[in-house]
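1. can't give you the sequence, but here's the structure:
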């Protein structure tokens, strides 16, 4: 069974390599070392894995029997200050933000507020997608945005220095200064193919803001964060000062700290969530319990099952990545912002899983070693 654990890790590397493009200019990239041949016998070995992969700090939570099992906080929030990571340390979740945003949209659909299959322009009032030859054949919908099949460009975002000017959502969509990404537009016929798109989620962010007449970060707090008591989490960008002392600083693969500690991401739905590994683990436990009919605080079981159906890319559903090596049924999401990488992974039926949040561009490499270690020790399906 050990070989399947390796296969799951390989799938994660492939997915992350595609998600990482568009994050940073690569000037501070140092190739990580190969996986260690040892350091895989006990939880005590994880500290050695941090050193091996040059990761300053990490927060790890394991899930067992549909409950938080182990909470592991190792390393430092900032290499220059050497302040220790704690279970309450907040990290940037990056593209994991998309998963919670997708669940919020599905919840609103379930409540009869939104249609997944209507033209996005039915709720988008303040901006319009540029005319395109593709738009005559099909329409952009929430369902297609959630599943990355809306035909929209802009893979990911680089974020903005904390001391610089921030663009509005309209400037981001138009690609106008001070935005540092290209204008959002259709590049494929909607519904025709998979095209990973942070731009699509940013378009959705504006549509939801228009429709609900509420800042997106407040809407996400009301829809997801508050009901799940995710009290150490926020979509607000810039992050409120009350949370700053809890934050970790981002680090490049060579160990250098991101300028001013971390970037700001006004593209909140795509990449803006600050959170803790414990808050994300509780979110994933809620998803597991929903799938197994044990609770429905956010979604009905049928709605979540719909989100976990593979789309045109077999590794993606609606707002979730599907880590289904040999049909062992793991789901979750991964993310990479400037100096931060995180992955959350859970099994659909067995009540096991793991969340890892790191303040390093080497975080996914660390995750792949940690998930093989934990999967083996806990005898997860497929390991």
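-> Arrived safely. Here the structure is a predicted model, which is why all the values come from computation and not from measurement. Numbers count the residues shown, from 1 in each chain.

2. alpha carbons only for contacts and neighbour counts from here, please
-> Fine.

3. ok, the residue nearest the centre of the chain - contacts?
-> In the chain, the residue lying closest to the centroid (Cα atoms, centre = their mean) is residue 96, at 1.0 Å. For residue 96, the contacting residues are 271, 273, 333, 334, 335, 342, 343, 344, by Cα atoms under 8 Å, 6 or more residues apart in numbering.

4. out of the residues you listed, which is nearest to residue 9?
-> residue 343 (11.4 Å; Cα to Cα).

5. what segments of the stretch 151-300 of the chain are helices?
-> 169-174, 198-212, 216-220, 268-271, 277-291 (DSSP state H, counting those that start in this stretch).

6. most tightly surrounded among these?
-> helix 268-271 (a mean of 29; mean count of other Cα atoms under 10 Å).

7. now residue 363. Nearest residue, chain neighbours left out?
-> residue 341 (4.9 Å; Cα to Cα, 6 or more residues apart in numbering).

8. burial measure for that neighbour, as a count.
-> 32 (other Cα atoms under 10 Å).

9. and what of the one 10 residues further on?
-> Applying other Cα under 10 Å, we find 19 residues neighbouring residue 351.

10. for it, give me its contacts.
-> 63, 64, 65, 66, 67, 285, 288.

11. now those as CSV including distance to residue 299 and secondary structure?
-> Output for the contacts of residue 351, formatted as CSV (distance: Cα to Cα, whole Å; DSSP: H, G, I helix; E, B strand; the rest coil):
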residue, distance to residue 299, secondary structure
63, 20, strand
64, 22, strand
65, 20, coil
66, 17, coil
67, 19, strand
285, 13, helix
288, 11, helix
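
12. second one coming, line it up with the first:
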């Protein structure tokens, strides 16, 4: 998970609200922190923060319906004294997908839709690239990463922050070519969760955020959780985003994603996510209401459906140092990844946005839930703590030192990637020249789904900019032949890319293609999916 991403509900008619659970669980019982036991949660988290260069982490652990830990470590922002605590808000990105899945499950319970309804039944204008897929795509398919879209396809419509509307993003799905046939394989995507969020809003007559607050956050008691960065305004207890710039961790600006909330909209903290995990582990139960009756967010039937394998996932062989992490099965359910650990089912999900990584891990058989929230882009830190904490709270005998092992593997992989980049640079035809004068590459280029990108000279530099993504602008530097490198002005993106031009027989430019330079670039920078052609100038 060195690449992102890597992430609600329904306020329908008045009658629907009358049937919705109204019971709000009491605040968690007194938190028993790890310092009260022989095991030191603080020692593990502090060590991980140091090894993976993470400024702040919040941890929530629930077991058997009780909150075992909900606490913060480190600072909200480098260079500032404010500490992370149990109420500090973090962006949790794709961990929002579980909220969207739960919202749809509630609609299924209420008879407002069925999992296998065609999407077009609820969004008549919905259209994919292929007419057959458009006709056959179901609500279930929206959540299960089996649409035929490639990994992260179309994410540049919302990442980094764009000014496309949600409706524009959904409309542009019809222009994104698939990479595999429908339902043939797993490939993680975000755009179809945006569609799922749109269905929820359409059924409620309110925004995704409003319905999430009314139908999920309120009943669960997640009183400080928000559904947009705008809601965080005025709350000082918010974690700052951090990214690596030239290999050094630094505070950076957050990434608003108002057009992608169905996939990545939730901001939460340790206390609130502990409540959420307990509801999930209870199969959707909110406990007893004032009349002594069980109140539910969604039915036990839907809880089982969400944790039932829908799409098989390929299992790769890990580095020998991490051999014990290899599962016997891996699949995606509805808003959750499913796998086994120590012979038990595990439902989990990661979340990544610029400056934040998070993970939620649930072991239903053990009634164990662990949430790890960080204010840095460190997949290694959340994976290491996942393995370490799950083994501890499951009482796994002779458990390995997962924090040390993951750190060692991450360092090895990074060193290999740096060596590969150096070899590529050394092997280039350094003395080659572009086929055309540099100004001949200037102009507007259009991609079928993204739209316009522009190359122009400014201030003695040649600049590439994306029309609908204000921060996606950078200088073009010659690499070899007709390939350039765009070095983005926002250096925390860590997403510099090759830009290659193909020529027609008459020497004019036929197309412009892009490709990330590094395998460590987040997959949501899906430059490789773009196919730009020059926009012909009007006579």
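-> It's in. Keep in mind the model is a prediction, meaning the values are calculated, not measured.

13. out of the helices of the stretch 151-300 of structure 1, which gets nearest to residue 75 of structure 1?
-> helix 277-291 (14.5 Å).

14. which helices and strands does the closest one pack with?
-> When contacts are defined as 3 or more Cα pairs under 8 Å, 6 or more residues apart in numbering; DSSP states H and E, helix 277-291 of structure 1 packs onto strand 57-64, strand 67-75, helix 301-307, strand 340-347, strand 353-358.

15. quick check: which of the ones you listed is buried the most?
-> Scoring these by mean count of other Cα under 10 Å, the most buried comes out as strand 353-358, with a mean of 30.

16. structure 2: matching residues for that one?
-> The aligned range for strand 353-358 of structure 1 in structure 2 is 369-374, by TM-score structural alignment.

17. what's the average distance of that stretch to structure 1?
-> On superposition with structure 1, the mean distance recorded for stretch 369-374 of structure 2 (mean Cα distance after the TM-score superposition for structure 1) is 0.8 Å.

18. in space, what's closest to the residue mapped onto residue 271 of structure 2 from structure 1 - neighbours in sequence excluded?
-> Counting by TM-score structural alignment, residue 271 of structure 2 lines up with residue 278 in structure 1. Spatial nearest neighbour of residue 278 of structure 1, excluding adjacent residues (Cα to Cα, 6+ apart): residue 61 at 6.1 Å.

19. now that neighbour: how far from residue 83 of structure 1?
-> 20 Å (Cα to Cα, to the nearest Å).

20. quick one, what contacts the residue nearest to residue 363 of structure 1?
-> 92-94, 334-335, 357-364.

21. pipe those into JSON lines and attach distance to residue 300 of structure 1 and secondary structure per row.
-> Output for the contacts of residue 341 of structure 1, formatted as JSON lines (distance: Cα to Cα, whole Å; three-state DSSP):
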{"residue": "92", "distance to residue 300 of structure 1": "28", "secondary structure": "strand"}
{"residue": "93", "distance to residue 300 of structure 1": "25", "secondary structure": "coil"}
{"residue": "94", "distance to residue 300 of structure 1": "26", "secondary structure": "coil"}
{"residue": "334", "distance to residue 300 of structure 1": "24", "secondary structure": "strand"}
{"residue": "335", "distance to residue 300 of structure 1": "26", "secondary structure": "strand"}
{"residue": "357", "distance to residue 300 of structure 1": "28", "secondary structure": "strand"}
{"residue": "358", "distance to residue 300 of structure 1": "32", "secondary structure": "strand"}
{"residue": "359", "distance to residue 300 of structure 1": "34", "secondary structure": "coil"}
{"residue": "360", "distance to residue 300 of structure 1": "36", "secondary structure": "coil"}
{"residue": "361", "distance to residue 300 of structure 1": "36", "secondary structure": "coil"}
{"residue": "362", "distance to residue 300 of structure 1": "36", "secondary structure": "coil"}
{"residue": "363", "distance to residue 300 of structure 1": "33", "secondary structure": "helix"}
{"residue": "364", "distance to residue 300 of structure 1": "31", "secondary structure": "helix"}
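
22. from these, which would you call buried?
-> 92-94, 334-335, 357-364 (16 or more other Cα atoms under 10 Å).

23. ok, so of those residues, who is nearest residue 297 of structure 1?
-> For these, the nearest to residue 297 of structure 1 is residue 93 (22.3 Å; Cα to Cα).

24. ok, that closest one - contacts?
-> 271, 272, 273, 274, 275, 335, 336, 337, 340, 341, 342, 357.

25. and what of residue 70 of structure 2?
-> Counting by Cα under 8 Å, 6+ apart, residue 70 of structure 2 has contacts 31, 33, 58, 59, 60, 61, 86, 270, 271, 274.

26. still on that earlier bit, in TSV, list the helices of the stretch 151-300 of structure 1 along with distance to residue 312 of structure 1.
-> Shown next, in TSV, are the helices of the stretch 151-300 of structure 1 (distance: least, Cα to Cα, whole Å):
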stretch	distance to residue 312 of structure 1
helix 169-174	25
helix 198-212	16
helix 216-220	27
helix 268-271	20
helix 277-291	22
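
27. now do the longest helix seen in structure 2: which elements does it pack against?
-> Counting by DSSP state H, the longest helix found in structure 2 is helix 402-427. On a contact count with 3+ Cα pairs under 8 Å, 6+ apart, helix 402-427 of structure 2 meets helix 41-52, helix 379-394.

28. again, 6 Å this time
-> Contact analysis of helix 402-427 of structure 2 by 3 or more Cα pairs under 6 Å, 6 or more residues apart in numbering; DSSP states H and E lists helix 379-394 as its packing neighbours.
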